[in-house]
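K.L.:
Structure for this input, please:
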Amino acid sequence: MRLSTLVCNLKSQSLVSVLVVLLIATGLGAFGTTYSVYHIMSSNPMSDVQHDTRYVTIDDWSPDKDLQWTPPLLSYQDGTALLQFLGASKGALTYDSKLVAQHPNSSYVYELTTRATTPDFFSIFHTQFKYGAPWSFEEDVNRTAVVVLSSHANKVLFDSSDSVGQLVYLDGKVYTVVGVLTEFEMTPKVYDLHVDPYAATEDLYIPFHTAIEHDVLPHGRLLGWRDEPMSGFRDVLTTSMIWLQLWVQFDSKQDMEAFNTALAGYTEQQSLKGRMLRGHKQFELLSSAQWLERNQVVNGDSKLLLMLAIVFLVICLVCVSALLFASYATRRRALSVYRALGASKRYVSSMLFAELTLLALGGCVLGMLLTALGLSYMEKLYGSSYQQVASLDLTPIVIAAVCCLFGVILASVLPISQCCHSKSIYIRR
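P.N.:
Model prediction:
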């Protein structure tokens, strides 16, 4: 059968054809938008390393508070102490901040998001360098003023050129650029889920101990429950205020067990000093999947919206099937002419399936366009923090479109079968 014949048949049923395309497109568009967001929100960007990478928590919170809640952060004294137990294993002690950056030869200043961390951060979270390399442990311990730039920060400050060895002012202090990252994205941002799990990765990365030396204030949470006098940032370092995150990565199970034993001994020692007063599990080593679940990155609302989108898509397919029933009922005379001219039932059913396939393909293409528009609107509605989530991931959308295509064809089996086997389709000679 010719394509022109199929197009002419669809034009003769133009209203039904348009309605079928619109039903498929709206159902797929709603499902595609919702599923794209859910797919990205529920993904684990560290799934390939979750067996040897752990997030460390210590429960040094008030015994009068909810025992079901575990403090998500560490104090300075705990975080720095635990780094000493790692041995050959890797550890990233980190917190987020914001710094004002300026090129020495420019009058323009930029407020850039900043992460203070130890050098293992870059290997634990699989960052790639376009220029240079991370700083060394010696540079971190010696409080050397060095910085790693993101691709965006390098573009803003140095017009994307190789800036290794160049100087940059951060909050008025001189830092030397030692590395520039390639595009680095992580959604959700597993290593920091406390403020905005879907925020973009940071613009600047500076050594942890250098940040402490330069009084770089934390931009995220600073929590505490004890009555401890503080007059400035330096006082925070000697209190039990929690604000740091520690990720550790082990080369073997033996290394993990050794760290676990050392951590148990540390918490027991601290409990003798009047800390760890809640009397239940005092520390945990959580995988990235467990950490995402603990922070409820994918909430119940997202799951409910996904279920509603699936129901809406099914309803659209049911409506398509009902339209086909009505359409084929009005076409029986025309189909009888085909049979009178010698067309077999197989030919007639194949023609109807071919027509429907064209409509389904058109609906799927339009549905994917609606998905892209929906995600674009969501990005504008929720701002830049939603940009990482409201991005078009073609893989799940294509899978959804293929499933929708087969769903439409499956929904048409019954009306086409009844139409081809109806007695009224025959013309008696």
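
K.L.:
Please make it C-alpha for all contacts and neighbour counts, starting now.
P.N.:
Fine.

K.L.:
Mind listing what's buried along the longest helix belonging to the chain?
P.N.:
In the chain, assigned by DSSP state H, the helix with the most residues is helix 345-382. Residues 345, 348-349, 351-368, 370-372, 374-376, 378-379 are the ones in helix 345-382 that count as buried (16 or more other C-alpha atoms under 10 Å).

K.L.:
now the other sequence, so there's something to compare against:
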Amino acid sequence: MFGYYLQLAVRSFARNKALTALMVLTIAVGIGATMTTLALYFVLSGDPIPGKSGQLFYPQLEPRSLGKDATLDADPLKQMSRYDAEELLRQKRGDRQAVMSAGSVTVMPAGDAAQPFRVRARYTSADFFPMFEVPLAAGNAWSGNDDEARSLVAVIDRKLAGRLFGSANPIGRNLALPQGTFRIIGLLGDFKPTPRFYDLTSQRYGGDEQVVLPFSSSRALKLDTQGNMQCWAASDDGEGNRSLNAPCAWLQYWVELDTPQKARDYLKYLADYSDTQRANGRFERPTNVRLHDVMGWLDFNRIVPNDVRLQMWLAF
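P.N.:
Next up, the predicted model:
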């Protein structure tokens, strides 16, 4: 019976060859478009750090002053001021915590013929490496003591190591910048989380960072930073918008909490911290704090564009 119906179908197709070819092409294009958009959706919405995304949290505070355009029920700022980030880092209420910012530095190779060149950098604190499971191909990361001492130490990637030293071991060598000379203590392995969840303010996908430096050292040397900044008043301390007391949010801050109870306690801690800062006259708006885990933070930032979702449904 199946063979009979198959013969009928073949005869019908043979009578309308052009229509048959058009139907087959349409179905093929539809299936191809559906699989492509579905794969794109899963890449954009995937868990960038499986097994740990539920333990890493992004705190938000509301340090802005009250103004005529203030919306009191709005979400708090997506980034943190330097004062608050360094204070939370000092108080160490999480299992681990890391402050960070994107930046760029001018590398000055050895030799008179070599020309200086710019590379992307990440300024952060010591817990960045264990928190985000950053692999090291050689050497080691710096410690909390290095953060406090503002040590001139660096971790670089293989591409920069090859450009500076060829096949030679870079550990223990110097990384010369116009602002100072850093000692290379570590070599990055493959670390390309997709999306780049720990900093969604610049290049959410891709954007290799070839140098990782202590945040404290970067501020001591006033190294260039990159990324978004939001200020709600003028800085009056003479050091610019990235000074300790500047009324500007430009830093990313992450905390590691390995149990749901610790997450609840930390959210309470953020509320208490906000209350204290308002009592001290720094915060003016009502307490408004948030604590997102990795996937919640990606969803909050709508990491998957609406047009990608629309394209997927249209393809189906």
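
K.L.:
Quick one: list the elements packing against the longest helix of the first structure.
P.N.:
On a contact count with 3 or more C-alpha pairs under 8 Å, 6 or more residues apart in numbering; DSSP states H and E, helix 345-382 of the first structure meets helix 3-12, helix 14-41, helix 332-340, helix 394-421.

K.L.:
Pick the most deeply packed of these.
P.N.:
helix 14-41 (a mean of 22; mean count of other C-alpha atoms under 10 Å).

K.L.:
Show me what it is packed against.
P.N.:
Packed against helix 14-41 of the first structure by the contact rule (3+ C-alpha pairs under 8 Å, 6+ apart) you find helix 300-330, helix 345-382, helix 394-421.

K.L.:
Find me the equivalent region of the second one in the second structure.
P.N.:
No residues of the second structure are matched to helix 345-382 of the first structure when aligned by TM-score structural alignment.

K.L.:
Kindly reformat the helices and strands packed on helix 14-41 of the first structure as CSV containing distance to Val56 of the first structure.
P.N.:
What follows is these, written out as CSV (distance: least, C-alpha to C-alpha, whole Å):
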stretch, distance to Val56 of the first structure
helix 300-330, 26
helix 345-382, 32
helix 394-421, 33
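
K.L.:
Of those, which is nearest Leu67 of the first structure?
P.N.:
helix 300-330 (22.9 Å; C-alpha to C-alpha).

K.L.:
Quick check: buried residues in the closest one?
P.N.:
302, 305-306, 309-310, 312-314, 316-321, 323-325, 327-329.

K.L.:
can you state the direction angle for that helix and helix 14-41?
P.N.:
160 degrees (axes from the mean of the first three to the mean of the last three C-alpha atoms, to 10 degrees).

K.L.:
what sits up against stretch 157-172 of the second structure?
P.N.:
With C-alpha atoms under 8 Å, 6 or more residues apart in numbering as the test, stretch 157-172 of the second structure has contacts from 109, 138-139, 183-189, 209-211.

K.L.:
tell me how far the ends of that stretch are from each other?
P.N.:
14 Å (C-alpha to C-alpha, to the nearest Å).

K.L.:
List the buried residues for it?
P.N.:
By 16+ other C-alpha under 10 Å, the buried positions in stretch 157-172 of the second structure come out as Asp157, Arg158, Leu160, Ala161, Leu164, Pro170, Ile171.

K.L.:
now, among these, which is nearest to Asn245 of the second structure?
P.N.:
Asp157 (33.0 Å).
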